[in-house]
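J.: predicted structure and sequence below. I'll ask about it afterward.
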Amino acid sequence: MKPATGDLVIAVDGPAASGKGTLAKRLAAHYGLPCLDTGLLYRMVARAMLDAGHDIHDAAAAEHLVGSFDETGFPEERLRGGEIGEAASVVAAMPAVRAGLLARQRRFAAQPGGAVLDGRDIGTVICPDAPAKLFVTATPEVRAARRHKELLGRGEDVAFESILADIRRRDARDSGRSDAPLKAAEDAVILDTSALTVEEVVAAAIGIVERRRVA
């Protein structure tokens, strides 16, 4: 769906723990736009699968659940953590799940005035006509350190090496899947956050969006 003239749709893509979620929220606040963390939708499907006792690799069960789950029925704390992140990466590789969530995401992006969406395939599949596209990345080691700090802050004692291995495994799965693989759109601007503070990332992103708005 192509944005209406004047609508500002910002696509923020990137791998796990790259900082794209934080950046998307900051951009949404700056521009006064609604924000959707599309990864939460896949986490909801994964949580529904686990709650129902299904094998997380059961594509038929996932396809059944994707059309019926209630987005308001999952407290955010039940959608966070390493286990659910890994499970979400598994269901996100299922074409039927991606197809089932496509319409929800495009409806969100089509709101009057625009929206900010972050995920893995926003600029390539969900909003290919978005006027502003960013691909946020960082080295696996930096991303693992960020996730490690986040988990420790929530009281989860997980080894750094385990988190790094999980991130590399998810990167391989997300980039190697046949349907909507993780990759930068051809017209996306790459933003490497490895050596940047949050404020520096936000400032750089706003500059990118502003240049795209006047292009």
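T.: Great, that's in hand.
J.: C-alpha from now on. contacts and neighbour counts both.
T.: Fine.
J.: in three-state terms, label R143 for me.
T.: Taken by DSSP: H, G, I helix; E, B strand; the rest coil, the conformation at R143 corresponds to helix.
J.: burial measure for it, as a count.
T.: Counted by other CA atoms under 10 Å, the residues lying close to R143 total 22.
J.: cool, and E83?
T.: Using other CA under 10 Å, E83 is surrounded by 12 other residues.
J.: buried residues, the helix or strand where it lies. List them.
T.: Per DSSP states H and E, E83 falls inside helix 82-92. Buried positions in helix 82-92, judged by neighbour count with 16 or more other CA atoms under 10 Å: G82, I84, G85, E86, A87, A88, S89, V90, V91, A92.
J.: V201 is in contact with V136, correct?
T.: No: V136 is beyond contact range of V201, at 9.3 Å (criterion: CA atoms under 8 Å).
J.: between the two, who's got more neighbours?
T.: Between V136 and V201, counted using other CA under 10 Å, the more crowded position is V136 (27 against 21).
J.: the more buried one: helix or strand, and which one exactly?
T.: Residue-wise, V136 maps onto strand 132-137 under DSSP H and E.
J.: tell me which other helices or strands that strand touches.
T.: strand 8-13, strand 189-192, helix 198-214 (3 or more CA pairs under 8 Å, 6 or more residues apart in numbering; DSSP states H and E).
J.: can you give me the helices for this protein?
T.: Assigned by DSSP state H, the helices in the chain fall at 20-31, 38-51, 59-66, 82-92, 95-109, 140-153, 160-176, 198-214.
J.: including distance to A132, could these go into TSV?
T.: Putting the helices of the chain into TSV (distance: least, CA to CA, whole Å) gives the following:
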stretch	distance to A132
helix 20-31	11
helix 38-51	17
helix 59-66	29
helix 82-92	24
helix 95-109	13
helix 140-153	24
helix 160-176	22
helix 198-214	6
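J.: out of these, which gets nearest to V116?
T.: Ranking those by proximity to V116 (CA to CA) places helix 20-31 first, at 5.9 Å.
J.: just the residues contacting the closest one, thanks.
T.: Around helix 20-31, the neighbours that count as contacts under CA atoms under 8 Å, 6 or more residues apart in numbering are 12-14, 34-35, 37, 115-119, 136, 198, 201-202, 205-206.
J.: the structure to be compared is supplied as follows:
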Amino acid sequence: VATKFTEHKFESRPFSFSVRFIVLLNQKIVQAKQFSQCINLIGVDLMNTIVIKKQAFQGCHNLTTVKSRKLQEIEEEAFLGCLALKQIDLSSAVKVDCSFVSCCFVYLQMPSIKFIGKMFSNCSALRYIDAPKCEKIAENAFVDLQQQIHVYSEKLEDAKENYCCNNQKERFQEMFNGKFKERSEVLGQIEKQKTQMRKVN
């Protein structure tokens, strides 16, 4: 089931939990908790959205893809518990606050981001971030991650225990050197997390 919304604001949720794909045509802001707990949702197309508010997609366990063209800001815990999220368009994003918790990204492009704050928590599949304009990475940018993250930036030279910086882009296969958990193992962990969260809910 795919649903298109043209209104800018919603008084209440105008959809059912059976919706699997949502297209927001004109909505500039996705409101706080607007699509939370839509457990069957697998894809979102944010055609004109600029801001995603706090916990907007919280608990969307099966959400895998978020397309956007103009997205600039993502607030805290916007994708909390989106365990299957593996692709999001951050090409226009300039501010992202602790938005990704237990997501399964492997590779992310953030061409406009200048600061990586406390952005990722328990994203066990994450390996590589392409952020050429990044000037600073917070010490708590990567929480509950055992693996080292490779960050490409033209302006960063420092490195910490949980990430390393490169001034030249790596070939895709190079990010999987060392202690890499096979994707099947990562997906197995995600399925366990999904089961645990369903029991809690």
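T.: Looks like it came in fine. All values reported here derive from a predicted model rather than from experimental measurement.
J.: need the TM-score between these chains.
T.: For this chain pair, the superposition-based TM-score is 0.32 by TM-score structural alignment, normalised by the length of structure 2; 92 aligned residues with a CA RMSD of 4.3 Å.
J.: what is the helix holding E83 of structure 1 packed up against?
T.: Helix 82-92 of structure 1 packs on helix 38-51, helix 160-176, going by 3+ CA pairs under 8 Å, 6+ apart.
J.: deepest of these, which one?
T.: Per residue and on average, the most neighbours among the helices and strands packed on helix 82-92 of structure 1 fall to helix 38-51, with a mean of 22 (mean count of other CA atoms under 10 Å).
J.: need the winner for burial among the helices and strands packed on strand 132-137 of structure 1.
T.: strand 8-13 (a mean of 28).
J.: still on that earlier bit, can I get the buried residues of helix 82-92 of structure 1 in JSON lines including distance to A62 of structure 1?
T.: Output for the buried residues of helix 82-92 of structure 1, formatted as JSON lines (distance: CA to CA, whole Å):
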{"residue": "G82", "distance to A62 of structure 1": "20"}
{"residue": "I84", "distance to A62 of structure 1": "14"}
{"residue": "G85", "distance to A62 of structure 1": "16"}
{"residue": "E86", "distance to A62 of structure 1": "15"}
{"residue": "A87", "distance to A62 of structure 1": "11"}
{"residue": "A88", "distance to A62 of structure 1": "11"}
{"residue": "S89", "distance to A62 of structure 1": "13"}
{"residue": "V90", "distance to A62 of structure 1": "10"}
{"residue": "V91", "distance to A62 of structure 1": "7"}
{"residue": "A92", "distance to A62 of structure 1": "10"}
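J.: which of the residues you listed sits closest to S162 of structure 1?
T.: Closest approach to S162 of structure 1 among the buried residues of helix 82-92 of structure 1 (CA to CA): G82, at 9.9 Å.
J.: thinking again about what came up before, can you list the buried residues in the strand holding V136 of structure 1?
T.: The neighbour-count check on strand 132-137 of structure 1 (16+ other CA under 10 Å) flags A132, K133, L134, F135, V136, T137 as buried.
J.: what separation do you get for the last one and T22 of structure 1?
T.: Counting by CA to CA, to the nearest Å, the gap between T137 of structure 1 and T22 of structure 1 amounts to 13 Å.
J.: swap in the third one?
T.: As for L134 of structure 1, its distance to T22 of structure 1 is 13 Å (criterion: CA to CA).
J.: in stretch 189-201 of structure 2, which residues are buried?
T.: Of all the residues in stretch 189-201 of structure 2, those buried under the rule 16+ other CA under 10 Å are I190, Q193, K194.
J.: next, the first one: secondary structure please.
T.: The one in question is I190 of structure 2. Classified using three-state DSSP, I190 of structure 2 is helix.
J.: can you check the second one too?
T.: Local secondary structure at Q193 of structure 2 is given as helix here, using three-state DSSP.
J.: now swap in V44 of structure 2 and tell me
T.: At V44 of structure 2, secondary structure determined by three-state DSSP is strand.
J.: what's the burial count for it?
T.: 20.
J.: same question for A61 of structure 1.
T.: A61 of structure 1 has 15 neighbouring residues, counting by other CA under 10 Å.
J.: summarise which helices and strands the host helix or strand of C165 of structure 2 is packed against.
T.: For C165 of structure 2, the enclosing helix or strand under DSSP H and E is strand 163-166. Other elements packing on strand 163-166 of structure 2 under the criterion 3+ CA pairs under 8 Å, 6+ apart are strand 149-152.
J.: elements contacting the strand it packs on?
T.: strand 128-130, strand 163-166.
J.: quick check, nearest of the buried residues of helix 82-92 of structure 1 to A60 of structure 1?
T.: Nearest to A60 of structure 1, judged by CA to CA, of these is V91 at 10.8 Å.
J.: hmm, that closest one is touching V45, no?
T.: Yes: using CA under 8 Å, V91 of structure 1 makes contact with V45 at a distance of 7.5 Å.
J.: can you list residues touching both of the two?
T.: A62.
J.: related to what we said a few turns ago, please render the helices and strands packed on strand 132-137 of structure 1 as a markdown table that adds distance to R143 of structure 1 to the earlier fields.
T.: Listed next are these as a markdown table, based on distance: least, CA to CA, whole Å:
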| stretch | distance to R143 of structure 1 |
| --- | --- |
| strand 8-13 | 15 |
| strand 189-192 | 11 |
| helix 198-214 | 13 |
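J.: and R146 of structure 1, which of the ones you listed is closest to it?
T.: When those are ranked by proximity to R146 of structure 1 (CA to CA), helix 198-214 comes first, at 11.8 Å.
J.: right, I'll leave it there.
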